[in-house]
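> Sequence first, predicted model second:
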Amino acid sequence: MNNNCLVILSLALSAVLAGCSQQNAQFVDDDGVTRLEEKSPASAEDIRTSLTAHFGTPNALVAFGSLPLDFGSITGKVISTENSDTLRVALDQPSAGNLAASAAVLTTTVNDKPVQVIRSVLSFNAASRTLTLQPAANIPASLPDSPIELVGHRLQRGRQLYMQHCMHCHGVTGDGHGPTARYIRNHRFNPLPRDYRRGEFKYKSTKGTITASRSDLAKSIKYGIPGTYMPSFRLLEDAHLSAIVEYVRFLAMRGQFERALLDYFKAVESPSDTTLKALDATFSKDEVPDEQQRQQFVLLEDFFDELKELTGEDKLARAEKLLAEQLAARISEALEDIAGNWTAAEDPQNLVVPTVARVKDSPESRRRGFNLFQGTVTKCTQCHGEGGRGNGFFVTTIQEDPVTKKKNDRPGIFDVWGNEVRPRDLTSGIYRGGRRPLDIFHRLSIGIAPSKMSSFANLKEIERWDIVNYVLSIPIDGAFFDEHGHQYHGGDRSHAHHDHDHDHDKPADKPADKPADKPADKPADKPADKPADKPA
């Protein structure tokens, strides 16, 4: 498929699946589009039109070749044609599932010249190799031996499975507001279903700001998120699971595209000299200093000079005009940025892979991990608390919003979606991103940026492994160490059960806040034990 090709994948004639898969679904606008419409209906409509052009609707998806999505592609050739709507074809590989509603990219002739046309597939009979297309008027039949490409069956299958298994929580648009989502939020610390539209995911194995990889998303879907309402889908076939992953990526890219356009149109919401001047950054990428951008700079400079002389509606109208004129350039740039990030996520060089094997779990390693956990370099206790119960200082103080960079209006930690989050209670033994040592290593090395958990990639790998050993030991042996180097749970510093050579009976060995053991006084009103009377 051509990288710039827009292929409409119609679902209008596909079978209606049982359950939550109604075919009249619609994508929902971001709240920002609704606000923008109050100020500038024309700009809001520009965003909707661009979204439909590049991503389609739930019932007529668009496969845009510049995005790194596996839409599903099968190549082959036309053997013969009964008419313009019925073909016998030879495919280069067996069809992976139902090809109905995919798009057929065909070659025909118009005025004796070969022309590429796109048709919607109604059905495919593998036994007779007959491909039936949706009827279309005035389209000549395809040429025998001409190439054919069937595009979109994998994305369509992912969409159908998503609507069946995922939509009721995550919503048609992937905004986390499906029909059952409101029942999940029965406690302020219960996380709502993930909103994919930012392209941000908490649990990943990729470096820095690079988004989650396919394998990261597959892991979350397959195994679920322990301690939340996100279940495991281990019973799904691998092909079905990977199809859902691809559709989730599609929804995330669509959401990122929408947000990029919203950022672009911010100047219209408040068309001041300051906000419009910020548009300069839109066209000022040093790595692409081409002639088109230089022309845009000139246009912007002229516009800023003109804007100073305008007020009120005149200023708004002029801002709308400029932004509409430059929209095509912004769309191209946004799609390039989005594609680059998701492509980077699949590059093995961008995966966090430890170069040092896990340190052997030992009391010495755990103690080193404890010291790091409690220390001033990691400051883990500010969120997780000294006992690892998720009750650190930040939970009860007012923090800065990670998006707006302004102080929140109430105490607590809030993620990028605006939800209040509680640092993990490490004493529970429940780790949402996975309980393997490697999973904990990833959390320390990458952080959980959407929830404000920092990355500790600045620590040596051996130090991170020490923290891993300590964290995994907390639910079993406790978060604290006594003066003899033994772990204990909060509120209980007893360690007499340990097999070690120091003397527990020496007063100096007793913790200061625990009195020396002594025999309990015998209750005065309790008679001496005697054999129980034998029943008569």
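The structure has been received and is ready for your questions.
> Only C-alpha atoms from now on, for both contacts and neighbour counts.
Noted.
> All the strands of the stretch 401-536 of the chain, in order from the start?
413-414, 420-421, 480-481, 487-488 (DSSP state E, counting those that start in this stretch).
> repeat for the stretch 1-150 of the chain
Using DSSP E, counting those that start in this stretch, strands in the stretch 1-150 of the chain cover 6-10, 56-57, 60-64, 73-83, 86-91, 103-110, 113-125, 130-133, 147-151.
> what angle separates the next helix-or-strand element following the last one from strand 73-83?
I take that to be strand 147-151. As assigned by DSSP states H and E, the chain's next helix or strand after strand 147-151 is helix 153-165. Relative orientation of helix 153-165 versus strand 73-83 (axes from the mean of the first three to the mean of the last three C-alpha atoms, to 10 degrees): 100 degrees.
> let's bring in a second model and compare:
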Amino acid sequence: MGGAEGETSEGDGARAARGGRTRVPAWREEPMRLSSWIVWGGLCLALAAPALPAAAQDEEEDASRLAAALNQPQLIRQGKGVYEGYGVGCHGEKGDGNGPAARWLDPKPRDFTRAAFKFRTTPSGTLPTDQDLHRTISRGVFRSSMPAWFLMPESEKVAVIQYIKTFSDRWKDPYEYEPPIFIPDPPDFVGTPESIARGKELYKLMRCYNCHGETGHGDGPSAATLTDDHGRKIRPFDFTSGVLKGGPGLKDIYRTFSTGLDGTPMPSYYDSLPNDEDRWHLVSYIISLRNQGKHKKK
């Protein structure tokens, strides 16, 4: 999962990432090796980006059908092997986000024992769908050490999703599940001057500036006080810096406004902005801030 596997031979570093025992893990002797993992992961993200939309949607739906058709204990056994090969180095043997490489990573790897996931289509505070987890595994998390495992076979993605669920009892509670929020296609008005102006008004009305700053640079008056669900310092996103972690598309940004990012101070605006057009106007304004950042870099 988080942190790419850059080894081509079964040396100490590869065995450590797979959960095997070595005298001294390679990343403790050679911290710079971790950098190559992250660079490799970044390359995966870059290569994956152009192929996301329709094909990814089909793969997510196929993954759900495959999971329903296969034997659950068998899936979990297979998923354990996949997790030990790709995820244990960052997320840890216990799934608590404390793998051997975690000390060097910012943001920290996801703690699966809490079952709180940022990138979902489901309402705030509820569990993600299998398709949500599949999307994150396939395209990674932008601007983080979580690479895009888009070349991983579908059967392995399906299996590791089921194994991830064994780390928390939340998955056994039927009351933790809610249907996904409908994410419509962007209306034609998104990106127009009128929509951007309305989005700017809403940005002020919803006090987004408290965290993200008046100009969207992530430097609001509350920025220095924010923490995640582990009590660790967390920085509000700088909208002028480029692609958001949840993805580059308009629907990705709309999804974040609609669901919030569980485990962080970022709330859902599904109830506070029940008119979906208002959330799209916010998307327009955020895109305008991103474009301003591009022009300044030039």
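Alright, I've got the coordinates. Remember, predicted model here, so these are calculated numbers, not experimental data.
> Mind checking the TM-score on these two?
Overlay of the two chains. TM-score (TM-score structural alignment, normalised by the length of the second structure): 0.72; 235 aligned residues with a C-alpha RMSD of 2.5 Å.
> so which of the strands of the stretch 1-150 of the first structure comes closest to residue 239 of the first structure?
strand 73-83 (14.6 Å; C-alpha to C-alpha).
> which helices and strands does the closest one pack with?
Contacts defined by 3 or more C-alpha pairs under 8 Å, 6 or more residues apart in numbering; DSSP states H and E place strand 73-83 of the first structure against strand 86-91, strand 147-151.
> Show me how far it is from its chain's centre.
Between the centre of strand 73-83 of the first structure and the centre of its chain there are 38 Å (C-alpha atoms, centre = their mean, to the nearest Å).
> Now do stretch 198-217 of the second structure: distance from first to last residue.
Stretch 198-217 of the second structure has an end-to-end distance of 19 Å (C-alpha to C-alpha, to the nearest Å).
> What residues sit buried inside it?
198-200, 202-203, 208-214, 216-217 (16 or more other C-alpha atoms under 10 Å).
> Between those, which sits nearest residue 265 of the second structure?
Using C-alpha to C-alpha, those come closest to residue 265 of the second structure at residue 211, 9.2 Å.
> Tell me the spacing between residue 244 of the first structure and residue 473 of the first structure.
From residue 244 of the first structure to residue 473 of the first structure the distance is 35 Å (C-alpha to C-alpha).
> Could you check which of the two has the larger neighbour count?
residue 244 (27 against 20; other C-alpha atoms under 10 Å).
> Confirm that residue 204 of the second structure sits in a helix.
Yes: membership of residue 204 of the second structure in a helix is supported by DSSP: H, G, I helix; E, B strand; the rest coil.
> Distance check, the residue nearest to residue 234 of the second structure when sequence neighbours are not counted against residue 216 of the second structure.
In space, and not counting its chain neighbours, residue 234 of the second structure is closest to residue 227: 5.0 Å by C-alpha to C-alpha, 6 or more residues apart in numbering. Using C-alpha to C-alpha, one gets 19 Å for the distance from residue 227 of the second structure to residue 216 of the second structure.
> hmm, back to that, which stretch among the helices and strands packed on strand 73-83 of the first structure is buried most, on average?
strand 147-151 (a mean of 23; mean count of other C-alpha atoms under 10 Å).
> What helices and strands are in contact with it?
Using 3+ C-alpha pairs under 8 Å, 6+ apart, strand 147-151 of the first structure is in contact with strand 73-83, strand 103-110.
> most neighbours per residue, which of those?
Mean neighbour counts for these (mean count of other C-alpha under 10 Å) peak at strand 103-110, with a mean of 20.
> Provide a list of residues in contact with the spatially most central residue of the second structure.
With distances taken as C-alpha atoms, centre = their mean, the residue of the second structure nearest its centroid is residue 141 (4.5 Å). If you count contacts by C-alpha atoms under 8 Å, 6 or more residues apart in numbering, residue 141 of the second structure has them with 147-148, 245-247.
> What does residue 201 of the first structure correspond to in the second structure?
The equivalent of residue 201 of the first structure in the second structure is residue 117 (alignment by TM-score structural alignment).
> before we move on, what SS does its match have?
coil.
> That one: neighbour count?
Per other C-alpha under 10 Å, the neighbour tally for residue 117 of the second structure reads 21.
> corresponding residue for the residue nearest to the centre of the second structure in the first structure?
Matched by TM-score structural alignment, residue 141 of the second structure corresponds to residue 225 in the first structure.
> ok, that match to residue 205 of the first structure distance?
Counting by C-alpha to C-alpha - residue 225 of the first structure and residue 205 of the first structure are separated by 15 Å.
> Please apply the same query to residue 365 of the first structure.
Going from residue 365 of the first structure to residue 205 of the first structure by C-alpha to C-alpha gives 24 Å.
> what's the answer for residue 118 of the first structure, then?
Distance from residue 118 of the first structure to residue 205 of the first structure, by C-alpha to C-alpha: 38 Å.
> between those two, who's got more neighbours?
residue 205 (25 against 17).
> Spit out the contact partners of the more buried one.
212-213, 216, 351-352, 442, 446.
> go on, residue 382 of the first structure?
With C-alpha under 8 Å, 6+ apart, residue 382 of the first structure has these contacts: 392-394.
> which one of those is nearest residue 481 of the first structure?
Using C-alpha to C-alpha, the contacts of residue 382 of the first structure come closest to residue 481 of the first structure at residue 392, 18.6 Å.
> That closest one pairs with which position in the second structure?
In the second structure, residue 392 of the first structure lands on residue 220 (TM-score structural alignment).
> And that match, which helix or strand is it part of?
Per DSSP H and E, there is no helix or strand for residue 220 of the second structure.
> Looking only at residue counts, what's the top helix in the first structure?
Assignment by DSSP state H gives helix 238-264 as the longest helix of the first structure.
> who does it touch, helix- and strand-wise?
Taking 3+ C-alpha pairs under 8 Å, 6+ apart as the contact cut, helix 238-264 of the first structure packs with helix 41-55, helix 153-165, helix 214-223, helix 327-345.
> ok, which stretches of the stretch 1-150 of the second structure are helices?
Remark: helices assigned in the stretch 1-150 of the second structure by DSSP state H, counting those that start in this stretch are 12-17, 26-29, 32-48, 53-69, 72-86, 88-91, 130-139.
> Thought residue 262 was touching the match of residue 201 of the first structure, still the case?
Yes: taking contacts as C-alpha atoms under 8 Å, residue 117 of the second structure lies within contact range of residue 262: 5.5 Å.
> Right, I'll call it a day here.
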